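*Asks:* this is the structure alone, sequence omitted:
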């Protein structure tokens, strides 16, 4: 079962009832907000306490001023009343200000934890998690959680204090009237359970469809060019309209149940008030109940169902947000498949707190020793794979798609780790060194270059954040990128656009090449870096490769074989095994797989050149 399927299963299970364990795990990450939440709860106790006191003041005024037809003591009463109102206003103001601050800081803190974890997670996590799913976790789920914690839980405190205060005062004054008033609570509770179950079910569906819509937007935006080239606009719109329509229908259904629930609560409250009026009115007429107490009971009866409604709504929101809490906790607590041991961290630090002064330099001798590797889905790639590479050698990897070329360099970079066996760098298992030690010594150029939003200078500096302007320009010159950058209106300050959209594929590749070089890495990896660029840019990169890779241990995953003819060793990998090994000339003399591949590619290139001449 994939990670996405597991999280969907969690979502279906976790929202059936409130799981204290989930919230306890979440609050473990929110200890710095404990004082703020306690202060909010204290404020809400004060607000609820004053709400309980107000009908008592009304009773006092009726019994002592209105019924006795006197104003003796009214001034003191008015001053006390005014002070209580001012105190309540200050309470509410402080509550709103602090709840808003906590909501904002909570969202920031949870997102920071989630983003930090995403930086630590291994490639395998991203293999099983879609961009839309992750975006929904860090946006809508976090917003829902921060809101329910900062407002909902505090509202629950207010509701519980209010209900307890109301019932306590009512029981103290008249048990019979209290029981009459409470007679509508059991049926209201059953009705509330029914409606909240319906509301929760509808909102769970809305939440799932919201994640799907986020994924739809993400895929459509990132795949806009593909959509247009294969003319899929109408089909995509149709699929989106269907998903959006399903979400709309579920949202309307949820809103309908929510809209029906409140009038029912009000009606039941009015029914309770009616009973109090009927029975209480008789008691007032017959004498045992004072007018002030009677009015107080009516006020309590009407107000009692506000916290009941609030409590029911908050419980429903907790259930609704519980799946969000579970998904976020699952993300934050997901352990990377690849991690450093405690001993390694103690010596070299971690990803965010490195002890660079302890990093040993890398010479560049590499050895794969009895390496076995399988992906999570069970696909076996390597079985007892062995390879020795000398310092400064350029190793080219050739083979059909799925043969294990990219997996081999990903294992070298420790993006994945061997299931068994060892990968030695300078004679030492690289797991005895830190991840950051290794990866900060690797220059990696991908087949599909990715540039970050910002200017060209910033993108090259990602390879070395403290790089000087001279170092940036030298790296660009080394890969033959300086000439085209200089021709741009703003030079190195030119914006690349989102994903490098303002530049051609070849220009993006040259900048990504400069980014890898500026850090002066000891190891270099080119993963089909010339497969998606034009011939002229390929020649530029080829010239750069010859200059850059000298005296560096490097691995070149090759699609165009013309780029690897000068490699120190060419490995033909098929089904996870090295079937041919040697220099370009040696492999041609063998007339095996490489010979066939090279000659066929040479014929294709000549055929394309002749067509170009004819046209």
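*Replies:* Perfect, thanks for sending it. Source: prediction; values computed, not measured.

*Asks:* only C-alpha atoms for contact and neighbour calcs from this point on.
*Replies:* Noted.

*Asks:* report how many residues lie close to the closest residue in space to residue 123 that isn't next to it in sequence.
*Replies:* Among residues not flanking residue 123 along the chain, residue 415 sits closest, at 6.0 Å (Cα to Cα, 6 or more residues apart in numbering). Per other Cα atoms under 10 Å, the neighbour tally for residue 415 reads 17.

*Asks:* give me the secondary structure label for the closest residue to residue 445 other than its chain neighbours.
*Replies:* Leaving aside its sequence neighbours, residue 445 sits nearest to residue 526 (Cα to Cα, 6+ apart; 4.9 Å). At residue 526, secondary structure determined by DSSP: H, G, I helix; E, B strand; the rest coil is strand.

*Asks:* hang on, the earlier thing: which residues are in contact with the residue nearest to residue 123?
*Replies:* Shown in contact with residue 415 (Cα atoms under 8 Å, 6 or more residues apart in numbering): 122, 123, 338.

*Asks:* any idea where the helices of the stretch 501-615 of the chain begin and end?
*Replies:* Per DSSP state H, counting those that start in this stretch, the stretch 501-615 of the chain carries helices over the ranges 505-517, 535-548, 584-590, 593-614.

*Asks:* could the ones you listed go into CSV alongside mean neighbour count and distance to residue 303?
*Replies:* Output for the helices of the stretch 501-615 of the chain, formatted as CSV (neighbours: other Cα atoms under 10 Å; distance: least, Cα to Cα, whole Å):
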stretch, mean neighbour count, distance to residue 303
helix 505-517, 26, 66
helix 535-548, 17, 76
helix 584-590, 15, 88
helix 593-614, 13, 83
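
*Asks:* show me what contacts residue 476?
*Replies:* With Cα under 8 Å, 6+ apart as the criterion, the residues that contact residue 476 are 482, 510, 511, 514.

*Asks:* switch to 7 Å and redo it
*Replies:* With contact set as Cα atoms under 7 Å, 6 or more residues apart in numbering, residue 476 has these partners: 482, 514.

*Asks:* buried residues in the host helix or strand of it?
*Replies:* Residue 476 belongs to helix 469-478 when assigned by DSSP states H and E. For helix 469-478, a neighbour-count test (16 or more other Cα atoms under 10 Å) marks 471, 472, 473, 474, 475, 476, 478 as buried.

*Asks:* pasting the second one now:
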């Protein structure tokens, strides 16, 4: 299972909480400044009322109980009731506001993360597992929005409440107040001790969770392979190992958290005992009133409630730190292929194109001394040169790994040359925007991919404004209309997830129609007929003659029968062109292409003879 570079980087990262990450995430909350401010104001009111209750109790003891009078009791009851009503309303407004903030933040982060995924280069997906991405987009983002909307707001309440209690304690009796607060340094040391350990195990949990998500994805997608190879038991054992590692790390993290809170509570009890012991002596000595001692004990007990909240939130921040790291890593990932500032200013970006400035594309393609190496260090092309005139059909044949797909990916600017230039209509394509080129491309992959929805929706995927008549014309051009119209719901037939309700050949025909509808100037077929049946291949061969007319086309071919009419066939071996010419010229040459074609021809003839 592929592991993301970010995970490896974070394994060696500093284990301290990075406040810069939280500042970035809090910035998402501040996009909804009105909600944040209203929630904070409500919490300030709630905290103020919490601070007022012990003073009301103090007044009641000193005035009504020790004073032996009921004068003013009705007014006291009215004030108390009013505070309860206001506080209840404040809690309601807080819950509503924090819930709204959580949903808004989750929406914003997911929108930005998905937009980032649309911008990242192919090299990112080469090294990033689906499980890693799904864990970031679903569980991590949900956890962070919940953390900021609720816990960090609670953190502000706890901080204000704790500071308020300390101020009141010191104002009432500063010596007794300092005695109570002497526990604070011990609590701080306790927090630091647990911080590193909880964060360590939470990082391990999140990393393993990504691998588990990926294992689920692979298990579902590869279910048939697993069964045919009788690997059920082995796959289950591998999965048990993953989940076992996550369980171990989770238990250790939970154990530390379980120890953390009781220790905080125990310190609170010690502080309360100190206040009772010393305060009781002062009451008996006549240096402090009974009502004041009751209020003091109440404040002392309440003091450790916000401190417990602070400890809880700190523990949650430690847990969520791993999620924050991974989400910010995703948001901060930069594409390997980016347009220069000058190009963006002139031609726009993928999300804000300036189409009026785009020059038309005729379809001329040229490689000038192109060298290309993948990030892994493998050099695929060296000093590669090729010139293709507009409207020409170029076929690429050769062994697996020879560089055929690399060439067409460079044409599409999915990757850029390590050295040299790729020119479109005589201009280095790095002097134009990526969207300018991609809008003129039609790419049909070896493995067809459809999106959930109807056949018509999939054909018009690249042109949402296309009419049904235009969809039908595109389907007719690639001979897909025959099977579509035979379906009960025709073009309205739902294809299912990934097009699972259609055969591979039918999916490929729909993909062809989708590309044709976008009317590209440069057409790429990357082994598009290698995984389909002979009948569908014949339909596609007939369609190619019509579809490719007048367009610059690159065909990466496995079945040589599909490229006999190409204007030029290139034999690629070791990243170089070893033979070039038309079908007849290469057969006459008697080289690698002749050997490959005659071998396939004999195999095809033998197969047809057996079928007959």
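*Replies:* Arrived safely. This one's a predicted model, so the numbers in the text were calculated from it and none came from an experiment.

*Asks:* what's the TM-score for these two chains?
*Replies:* The TM-score (TM-score structural alignment, normalised by the length of the second structure) is 0.96; 612 aligned residues with a Cα RMSD of 1.9 Å.

*Asks:* circling back to that earlier point, before we move on, what SS does the residue nearest to residue 123 of the first structure have?
*Replies:* Here residue 415 of the first structure is recorded as coil under three-state DSSP.

*Asks:* show me what it lines up with in the second structure.
*Replies:* In the second structure, the residue equivalent to residue 415 of the first structure is residue 414, according to TM-score structural alignment.

*Asks:* all helices of the stretch 251-400 of the first structure, in order?
*Replies:* 291-333, 342-348.

*Asks:* now do the shortest one: distance to the chain's middle.
*Replies:* Read that as helix 342-348 of the first structure. 28 Å (Cα atoms, centre = their mean, to the nearest Å).

*Asks:* which bit of the second structure covers that helix?
*Replies:* Helix 342-348 of the first structure corresponds to residues 341-347 in the second structure, going by TM-score structural alignment.

*Asks:* buried sites along the matching stretch?
*Replies:* 343, 344, 346, 347.

*Asks:* check contacts around the third one.
*Replies:* By Cα under 7 Å, 6+ apart, the residues touching residue 346 of the second structure are residue 357.

*Asks:* distance of the counterpart of residue 427 of the second structure in the first structure from residue 369 of the first structure?
*Replies:* In the first structure, residue 427 of the second structure lines up with residue 428, judged by TM-score structural alignment. Remark: distance between residue 428 of the first structure and residue 369 of the first structure (Cα to Cα, to the nearest Å) = 11 Å.

*Asks:* which of the two has more neighbours?
*Replies:* Between residue 428 of the first structure and residue 369, residue 369 has the larger neighbour count (other Cα under 10 Å), namely 17 against 14.

*Asks:* could you measure from the residue nearest to residue 563 of the first structure when sequence neighbours are not counted over to residue 526 of the first structure?
*Replies:* Leaving aside its chain neighbours, residue 563 of the first structure sits nearest to residue 542 (6.2 Å; criterion: Cα to Cα, 6+ apart). Distance of residue 542 of the first structure to residue 526 of the first structure, computed by Cα to Cα: 11 Å.

*Asks:* now for those two: what residues contact both?
*Replies:* In contact with both residue 542 of the first structure and residue 526: no residue, using Cα under 7 Å, 6+ apart.

*Asks:* by contact count, what packs against the helix or strand where residue 147 of the first structure lies?
*Replies:* For residue 147 of the first structure, the host element (DSSP H and E) is helix 142-147. Helices and strands touching helix 142-147 of the first structure, by 3 or more Cα pairs under 7 Å, 6 or more residues apart in numbering; DSSP states H and E, are helix 74-120, helix 291-333.

*Asks:* among the ones you listed, show me which one is buried the most.
*Replies:* helix 291-333 (a mean of 22; mean count of other Cα atoms under 10 Å).

*Asks:* packing partners of that helix?
*Replies:* Using 3+ Cα pairs under 7 Å, 6+ apart as the contact test, the elements touching helix 291-333 of the first structure are helix 3-14, helix 20-27, helix 34-61, helix 74-120, helix 142-147, helix 153-173, helix 185-222, helix 233-286.

*Asks:* in the second one, what counts as buried?
*Replies:* By 16+ other Cα under 10 Å, the buried positions in helix 20-27 of the first structure come out as 23, 26.

*Asks:* residue 7 of the first structure - how many residues pack around it?
*Replies:* A count of nearby residues for residue 7 of the first structure, using other Cα under 10 Å, gives 17.

*Asks:* quick one: contacts for it?
*Replies:* Taking Cα under 7 Å, 6+ apart, we find residue 7 of the first structure in contact with residue 327.

*Asks:* and residue 230 of the first structure, how many neighbours?
*Replies:* 8.

*Asks:* how far away is it from residue 294 of the first structure?
*Replies:* With the distance defined as Cα to Cα, residue 230 of the first structure ends up 76 Å from residue 294 of the first structure.
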